[in-house]
Each structure stands twice: as C-alpha cells, then as structure tokens.
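>>> predicted model, plus sequence, below.
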Amino acid sequence: MLHTPPGGADTGTAAAESGPVSIGAVLQALREEFPEVTVSKIRFLEAEGLVEPERSPSGYRKFRTEDIERLSYVLRMQRDHYLPLKVIREHLDALGRGERPPAIPAPTREAPEPGVTPPAPAVRIGRKELLTVAGIDEAELAEWEAYGLVAASADGAYELTEVTVARLVTDLGRFGLEPRHLRAMKAAAERQVDLVEQIVAPLRRHRDPRTRARAESTAQELAGLSVRLHAALVQAALRPRGD
C-alpha cells in the first residue's frame, strides 16, 4: 500500500470519519471541493497506483480516510498546479517517507475586480487519462480531434468539458453515430456561441470593470438557457403527434 501523506499536506476535503467506505461515499466526500470529479476519475487514479483501496471479500472497493486524503491531494495538485501524475506520485512518495516534496511555484493569477469572485481553477487531465475515461484508443481520439469534436489545450491537457464531450461521443457511438454524423451538432453549438458572444460583447467593452466581469456569468447563463431550449425543442419534435 502506498503511504498516505502525513498531516500538514493541506488535505482539506471532508473524509470518512469511521471505517472504510464505498467509492460512492468517496465521490460524495470529494465533490465538496472537486465538483467535477467522477467515479471514472477515481478508478483511473487507482489504476495508476496513486491510491490502493482495500477490497471486500465480494470484490467491492473500500476506501479509508487516508485514501480519500491521497485522492484530495492528487486532485488539488492537478487543479491548482497542473502537475502531471508522475510528479504527483513523487510528491506522495516523498511525503510517505517523511520528506519534504519539491517546492511548487505559486500560481500567478490576476487580482479579481472588487466584489467579483474569481472562477475556481479547472481540473484537467492528460491524453492517456482521457483515453481511459472515454474507453477509446488513440486512433479514435485522433479522428474526433480531426472533426473538431474534442480539442486539447496548448499544453496538451484536456478540460473537463472535453471529457464530457468525449463520453457523450462514446455513448452516441453505441447507436452507430460516427464523428462525421456529429458535425452538424458541432456547427449548431458554434452558432449558439456566436449568438451568445453578440449579446455579451458590449458588456466586455464596458468602462465599468464590474460590468465587464459580469460578461462571463451572463455568457454562462445564456449558454445554459440555450442548451435547455435545444433539449426542449428536440423533445417536442420527438413527441408523437395525433393525426
């Protein structure tokens, strides 16, 4: 079993208070700090050897408090410092030996406007992780990228929105839909983005910094309403109609 980081490693996520718990309970504990974490992500980190939960006689995973703390540490290092898993594993090994891990440069961020809460840093994953989570191979991912369905950031990492897209493309593929069939959906999404940008562009150019800061929240709200409208229109179109 890999050693758990000792106290003082900033493991603030709520953990189980008594006895081993299921992966569902771990997910609930982690989501207080990491809302985007999934069961697939936890299983991937287990497969990478960053956490080794016990197994019940029937084969179910049982996580201890120190397992949850390790997961919190890994997710925090990815979110706040964008560290690859190899480096995070070295940190955990050093902590397990009672040593100080290598220094981490403090992330540089612009000061937020007064009265504006900055967005939380996004959790990102690497290419290998995306392949595992989506259950696809390199050729499939390359095809998706060629059609513009999924795109990595400049440093090769993927935002969780890209992970969501990958999972949905995988699910649609089980019904025989190929990436070329999804180009229309991609084009429709881009048209929605263009419409949202037309509305928020005046806010971004406003002299008042608070008005400029509201542009992002307005864009997110408009995007959410657009998605809901699209879903409602599809459901309405599929509803059986009388003669």
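In hand now; what should we look at? Numbering: from 1, shown residues only.
>>> going forward, measure contacts between C-alpha atoms and count neighbours the same way
OK.
>>> all helices for the protein, in order.
23-30, 39-47, 65-81, 85-96, 127-134, 138-146, 160-173, 183-204, 209-238 (DSSP state H).
>>> A120 is nearest to which of those?
Of all those, helix 65-81 sits nearest to A120, with 8.9 Å by Cα to Cα.
>>> angle of that closest one against helix 23-30?
With axes from the mean of the first three to the mean of the last three Cα atoms, to 10 degrees defining the directions, helix 65-81 sits at 50 degrees from helix 23-30.
>>> what comes up buried for helix 65-81?
By 16 or more other Cα atoms under 10 Å, the buried positions in helix 65-81 come out as 65-79.
>>> now swap in stretch 150-166 and tell me
150-151, 157-160, 162-163, 166.
>>> likewise stretch 191-198?
For stretch 191-198, by 16+ other Cα under 10 Å, it's 196-197.
>>> list the contacts for R55?
61-62 (Cα atoms under 8 Å, 6 or more residues apart in numbering).
>>> now the residue nearest to the spatial centre of the chain. Nearest residue, chain neighbours left out?
The centre of the chain sits closest to L160, judged by Cα atoms, centre = their mean, with a distance of 3.2 Å. Spatial nearest neighbour of L160, excluding adjacent residues (Cα to Cα, 6 or more residues apart in numbering): R124 at 6.0 Å.
>>> ok, second structure coming up, stack it against the first:
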Amino acid sequence: MTSRQRMTSAARKPAAAPEAEAVEAQPEGRWPFDVPHDPYLKIGEVQSMLAAEFPLLTLSKIRHYESIELVHPHRTASNQRLFSPADCERLRFILREQRDRYLPLDQIRELLRQLDAGQQPEGTHPGRLRLIDDAAKRPQPGTRLRLTEVADLTGVSVSDVEEMVDAGILAADPRGRLTAQAPDIVRFATMLLGAGFTLRQVRSVRTSAHAHAVLVTNSIATERARKSSVARERAIASATENSTVISQLYRALLTENIEVELR
C-alpha cells in the first residue's frame, strides 16, 4: 500500500463518538500494576464490591483513605469520584493489613510506597516488605496504648473507642491508656455491634470474662502467696493453661447451646 492509499484509508475511518464526559485512565504508576486502571466505578459500587469481606466499610472511610492519599480515584469534570479495579485492590490491601496484621496507617502508607516503587521481593506477600516489622501487627504484652493508637491500629474512630470505654467494654488506666489487648477487644466488639448487638450486650461478655478471670486467679492464690520466682512462673503457667481450657470449654458450651436453641 502506497502512502497516498494509507492516508485515504485513514481518512475513511469513522471518528470515535464523543462522550458526555471524558474519563481518562489513571497512570499505571501505582500498585497493583497487573490490574486495570481504567476508572469507571462509583464510590457506592466500590463499597458494594468490598462489603462481603469488609461489612463495616463505609463511604466515609473510603473518602478518608483518599484524603490521606492512600488511594487516588479519578475526578471527572463535575468532581465525581471514579475508581478503577486497581483502586479496589488497593483498598482491599489497606483493609486487610488493618484487620489481619493490625498495622497503623503510617506503616501501610510505607508498604504502599514500596509497592508503588516496585520494591516487592518476588514471591513474597505484599504485606511482608522491608522496613515493616511483623512484630508491629500486635502490641507487646504490657504495652499501654492511647485511644488514638488503638483507633489507628483497628481503623475504628476515636469516638467509637471512647464509647466502648464509657460503656465499660474497655478498661482505661488513670491516665486514660488501654491495654495491649484493646485492639482485639475493639475489633471483635465492633463486629458484634455491626451484627446488631448493643453496647450493653457486648459488655455482658466482658463481665463474664472478668468473673472467669477471678476464678483463674483464685485457683493459683497459694502459688502467688509464696512470692518466689519459681512459684511465680508456676502460677503464670497454671493460669495460662487454665485460661485456655476455660476458653475451649466456653466455646463448646456456646456452640452446644446455640444448636439446642435452633432445633
């Protein structure tokens, strides 16, 4: 084909129909790279897509992640947010790191920075990159946490954490700090509240746990009274073992009683 024939053929091709509002694909410079970056999903559609795995995900939380630049949805001429499948996977990664590894948002930001830079070692999970210590997923025993730290670790708002303290679900020390177990308590309490339980009902679980904690500590009173280091270690080991047995017994009893009620 001559150059004149090629020009004539190109001229005959129909022009693409203009759209009411042009949407450009996002630059594929952000992780994940192997997922389409074409923005066409509205924020409500994104929430619906992730709802099965993250039932507590709200529109305001998605907007918050955008405001702190963890996700970067496209904005149309009318300022409407449009998300791509890559944005959805990025959101899923953020939510999983908060839920499963208890990572605060600043560490998730560093993970995403590394992923965006292509620094993920081949064959490894994105959540196990350099500079991020796996020990960070859980506070060390004996650690005291501020309400803001618990909120950051769990993705729950500070006001919701305060509400759990006021309801007696969380125990704060005189300085207003919470225990290392607080993130787990908040996480599971939030799941129950999302399932329709009330704060008072969730508190009843804490009341039951306190009663059994007293039962366990009373059972090792003799060892604790001896004050020696050997006796202390023996008391701790016994308390740990008894706590595990009580937890397993409670789970079996709870399952049995639910089965009976549903018959």
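Structure's in. What do you need? Just so it is clear, the model here is predicted, and its values are computed rather than measured.
>>> just put the helices of structure 1 in JSON lines and tack on distance to A120 of structure 1.
Shown next, in JSON lines, are the helices of structure 1 (distance: least, Cα to Cα, whole Å):
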{"stretch": "helix 23-30", "distance to A120 of structure 1": "15"}
{"stretch": "helix 39-47", "distance to A120 of structure 1": "19"}
{"stretch": "helix 65-81", "distance to A120 of structure 1": "9"}
{"stretch": "helix 85-96", "distance to A120 of structure 1": "20"}
{"stretch": "helix 127-134", "distance to A120 of structure 1": "21"}
{"stretch": "helix 138-146", "distance to A120 of structure 1": "27"}
{"stretch": "helix 160-173", "distance to A120 of structure 1": "13"}
{"stretch": "helix 183-204", "distance to A120 of structure 1": "20"}
{"stretch": "helix 209-238", "distance to A120 of structure 1": "13"}
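>>> so where do the strands sit in the stretch 1-150 of structure 2?
74-75, 81-82 (DSSP state E, counting those that start in this stretch).
>>> can you redo the ones you listed as a markdown table with mean neighbour count?
Compiled in a markdown table, these are given as follows (neighbours: other Cα atoms under 10 Å):
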| stretch | mean neighbour count |
| --- | --- |
| strand 74-75 | 18 |
| strand 81-82 | 18 |
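>>> which one of these lies closest to S3 of structure 2?
strand 74-75 (39.8 Å).
>>> read off where the closest one ends up in structure 1.
Alignment note (TM-score structural alignment): strand 74-75 of structure 2 is unmatched in structure 1.
>>> onto which residues of structure 1 does stretch 246-259 of structure 2 map?
So stretch 246-259 of structure 2 sits over residues 226-239 in structure 1, by TM-score structural alignment.
>>> chain center to that stretch, what's the gap?
26 Å (Cα atoms, centre = their mean, to the nearest Å).
>>> what does that stretch rub up against?
Q192.
>>> do you know how far the aligned residue in structure 2 for Q192 of structure 1 is from V205 of structure 2?
By TM-score structural alignment, Q192 of structure 1 lines up with H212 in structure 2. Look at H212 of structure 2 and V205 of structure 2: by Cα to Cα, to the nearest Å, they are 11 Å apart.
>>> do I have it right that the residue nearest to the centre of structure 1 meets G126?
No. If you go by Cα atoms under 8 Å, L160 of structure 1 and G126 don't touch, sitting 10.5 Å apart.
>>> sorry, back to before: which of the buried residues of helix 65-81 of structure 1 sits closest to E54 of structure 1?
D67 (9.6 Å).
>>> next up, the contacts around the nearest residue to the closest one once chain neighbours are set aside.
Excluding the flanking residues, the one nearest D67 of structure 1 by Cα to Cα, 6+ apart is V51, at 6.1 Å. By Cα under 8 Å, 6+ apart, V51 of structure 1 lies in contact with 2, 45, 67, 70-71.
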